[in-house]
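Novice: quick one: sequence plus predicted model below, questions after.
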Amino acid sequence: MSELRNHTPDGPPAPIRAGREPRFPGGPVADPAGSHHERRIRSFQPRRSRVTAGQGDALQRLWPVWGLDIDGLRVLDLEEMFGGLPVVLEIGFGMGEATAQMAAADPGTGILAVDVHTPGQGNLLGLAERNGLSNIRVANGDAIILLREMLPPRSLDGLRVFFPDPWPKKRHHKRRLIQPEFLTLAAARLKPGAILHCATDWEPYAEQMLEVLSAHPDFENTQEHGGYAPRPAFRPLTRFEGQGLDKGHKVHDLLFRRPLGPA
């Protein structure tokens, strides 16, 4: 049986059987803000799947360097964290392949990538190390708490929400992330001129996104005549997106800007 190794302070590494979620000393913790903030309806569900040996190794070695738990107890200094680079927040990065590609293509922009999927966190950390991507930081936990409690006003140069959970059943629509309340919170953290970029392959969710974004006073459509935007060249075609396209799904991109305001 293959195994991961859990380092202990008083002896040799203790084996952890494959198929059970390992514990990573100094790594991401489960629900880091759960005991500090209110319980509410969430737009995500933590997924439990096997962490490979490589992902576990990346989590143990690299989390103290490039990772952070969203505990809601401090305000982040993004300028210090990214060495003065402009910073884009990415909510929900899956396994991180697209995030790593965007970071490699634009080393002058920092990416603060948020997810709750442990294998994906480990995978992205490993990709960052192998490709020398020092402009990525990986955050674990609830993006709402990150935005509300841990990011200063007007601190972000962009926000990306690619393929969020569509919550297709009508009774679950309230769980969708792109809602007026979320947009108001996001707008307060975005600099004037910053872009909010959403993408989805779920047609009803795309329609809702377009409706609430178009109606929100803190955003304006980058498309002169409204509607969806062509897929920007900088957004990589992900494996997940490719699977959707193979099934006949149509992907919609929405690019909305925080207005610059009066001069």
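Specialist: Ah, there it is. Note that the coordinates shown come from a computational prediction; the quantities given were computed from them, not determined experimentally. Residues are numbered from 1 along each chain as shown.
Novice: drop to CA atoms for contacts and neighbour counts, all remaining ones
Specialist: Will do.
Novice: Leu59 sits in which helix or strand?
Specialist: helix 53-66 (DSSP states H and E).
Novice: which helices and strands sit right next to the helix or strand just after that helix?
Specialist: Next helix or strand after helix 53-66 toward the C-terminus (DSSP H and E): strand 67-69. Packing partners of strand 67-69 (3 or more CA pairs under 8 Å, 6 or more residues apart in numbering; DSSP states H and E): strand 136-140.
Novice: centroid residue for this protein?
Specialist: Ile91 (2.4 Å; CA atoms, centre = their mean).
Novice: quick one, the helix holding Leu59 and strand 136-140 angle?
Specialist: Orientation of helix 53-66 against strand 136-140 (axes from the mean of the first three to the mean of the last three CA atoms, to 10 degrees) gives an angle of 100 degrees.
Novice: now for helix 53-66, which elements pack on it?
Specialist: If you count contacts as 3+ CA pairs under 8 Å, 6+ apart, helix 53-66 packs onto strand 3-8, helix 118-130, strand 136-140.
Novice: now these as JSON lines including mean neighbour count and distance to Ala30?
Specialist: Converted to JSON lines, those look like this (neighbours: other CA atoms under 10 Å; distance: least, CA to CA, whole Å):
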{"stretch": "strand 3-8", "mean neighbour count": "17", "distance to Ala30": "17"}
{"stretch": "helix 118-130", "mean neighbour count": "23", "distance to Ala30": "9"}
{"stretch": "strand 136-140", "mean neighbour count": "24", "distance to Ala30": "8"}
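Novice: the top strand by length along the chain packs against which elements?
Specialist: Determined from DSSP state E, the single longest strand within the chain is strand 190-200. With contacts defined as 3+ CA pairs under 8 Å, 6+ apart, strand 190-200 has these neighbours: strand 156-162, strand 252-257.
Novice: let's bring in a second model and compare:
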Amino acid sequence: MHNEPNPTPTDAPRPMFAAGTGPAADPAGDRHERRIRSFQPRRSRVTTAQREALLRLWPQWGLEVDGESVLDLPALFAGRPVVLEIGFGMGEATAAMAAADPDTGILAVDVHTPGQGNLLRLAEERDLTNVRVANGDAIILLREMLPPASLAGLRVYFPDPWPKKRHHKRRIIQRDFIDLAVTRLAPGALLHCATDWEPYADAMLETLTASPTLTNLSPTQTFTPRPESRPLTRFESQGLSKGHAVKDLLFRHEP
């Protein structure tokens, strides 16, 4: 998860794919409303396998976060309950969770084109029909494209901590975001966050605890051990090897 104001016409990202053949460079256009975003598009190199997966599978399993229509989640996921995952990196953990729980749909949103291609490739290789990949701004997805009380869960794993104090306003887990997110959670839905940046973990805990409809599932009302349902990611392993303390936060929506 990442941010910056809208690019100007002179520095707007160039399309990587022809229209209709892959994820758009800026699907929502001016719907970004000049607000500070919690993400920065990353334009690292797309491998041949990732590009081929995007070209082949995007029309079937990909969707653009353009803010123009409300998604029909039961149709997209064949009636499965749906969990939204915001920021999935290269998609390995997402694919593992989808394989372990085929009766739950995962709507995975990110702006990282190589990761989108890699997750689609993994989904095809493992026959994961319960995964859909969304391209764009998660705020627009939540606010304009998801019906109220439509999600069985929300996952935000290792969002950008924006460690410098002057950048804290860019963090995704803030009160305004949570106030929006809980309106899209069904009663009993689980909100699961994880971070290896302790100051951000403390800020997350404070923000989530302040929400009147979220109940902390930790017996100590603080952090929880990593649930078995959340795979150990490559990024997380790197953090642990550096001595970082990973914190999980698990809350239930109880309106």
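Specialist: Received, thanks. Bear in mind that the values here come from a model prediction, so they are computed numbers and not experimental data.
Novice: quick revisit: quick check: which of the helices and strands packed on strand 190-200 of the first structure is nearest to Ala104 of the first structure?
Specialist: For those, proximity to Ala104 of the first structure was assessed by CA to CA; strand 156-162 is nearest, at 16.4 Å.
Novice: could the helices and strands packed on helix 53-66 of the first structure go into JSON lines alongside distance to His252 of the first structure?
Specialist: Compiled in JSON lines, these are given as follows (distance: least, CA to CA, whole Å):
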{"stretch": "strand 3-8", "distance to His252 of the first structure": "40"}
{"stretch": "helix 118-130", "distance to His252 of the first structure": "24"}
{"stretch": "strand 136-140", "distance to His252 of the first structure": "26"}
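Novice: of these, which approaches Ser35 of the first structure most closely?
Specialist: strand 136-140 (15.2 Å).
Novice: counterpart of that closest one in the second structure, which residues?
Specialist: Strand 136-140 of the first structure corresponds to residues 131-135 of the second structure when matched by TM-score structural alignment.
Novice: I would like the residues contacting that stretch, please.
Specialist: Outside stretch 131-135 of the second structure, the residues that touch it by CA atoms under 8 Å, 6 or more residues apart in numbering are 23-24, 27, 61-65, 95, 98, 105-111, 116, 119-120, 123.
Novice: what about the closest residue to Asn131 of the first structure other than its chain neighbours, how many residues nearby?
Specialist: Computed as CA to CA, 6 or more residues apart in numbering, the closest residue to Asn131 of the first structure that is not its neighbour in sequence is Ala104, at 7.7 Å. Counted by other CA atoms under 10 Å, the residues lying close to Ala104 of the first structure total 18.
Novice: look up how far Asp137 of the second structure lies from Trp61 of the second structure.
Specialist: 18 Å (CA to CA, to the nearest Å).
Novice: about what we covered before: and the helix holding Leu59 of the first structure, what's buried?
Specialist: 53, 55-63, 66 (16 or more other CA atoms under 10 Å).
Novice: next, the mean deviation of it compared to the second structure.
Specialist: With mean CA distance after the TM-score superposition for the first structure, helix 53-66 of the first structure departs from the second structure by a mean of 0.3 Å once superposed.
Novice: which bit of the second structure covers that helix?
Specialist: Per the alignment by TM-score structural alignment, helix 53-66 of the first structure matches residues 48-61 in the second structure.
Novice: pull the residues that contact stretch 202-211 of the first structure.
Specialist: When contacts are defined by CA under 8 Å, 6+ apart, stretch 202-211 of the first structure is touched by residues 166, 178-179, 199-200, 227-228, 249-252, 254.
Novice: so which pair among those is furthest apart in space?
Specialist: Gln179 and His249 (22.7 Å).
Novice: what's the burial count for the closest residue to Arg42 of the second structure other than its chain neighbours?
Specialist: Spatial nearest neighbour of Arg42 of the second structure, excluding adjacent residues (CA to CA, 6+ apart): His112 at 5.6 Å. Using other CA under 10 Å, His112 of the second structure has 21 other residues around it.
Novice: quick one: map His112 of the second structure onto the first structure.
Specialist: Checking TM-score structural alignment: His112 of the second structure goes with His117.
Novice: show me what contacts Arg160 of the first structure?
Specialist: 88-91, 196-198.
Novice: that one pairs with which position in the second structure?
Specialist: Arg160 of the first structure maps onto Arg155 in the second structure, with residues paired by TM-score structural alignment.
Novice: do the same with Pro230 of the first structure
Specialist: Pro230 of the first structure maps onto Pro225 in the second structure, by TM-score structural alignment.
Novice: that match contacts Asp248, doesn't it?
Specialist: Yes - counting by CA atoms under 8 Å, Asp248 is a contact partner of Pro225 of the second structure at 6.4 Å.
Novice: counting neighbours, go ahead and name the busier of these two.
Specialist: Taking neighbours as other CA under 10 Å, Pro225 of the second structure and Asp248 compare with Asp248 leading, 22 against 11.
Novice: what sits closest to that one if chain neighbours are left out?
Specialist: Ala194 (4.4 Å).
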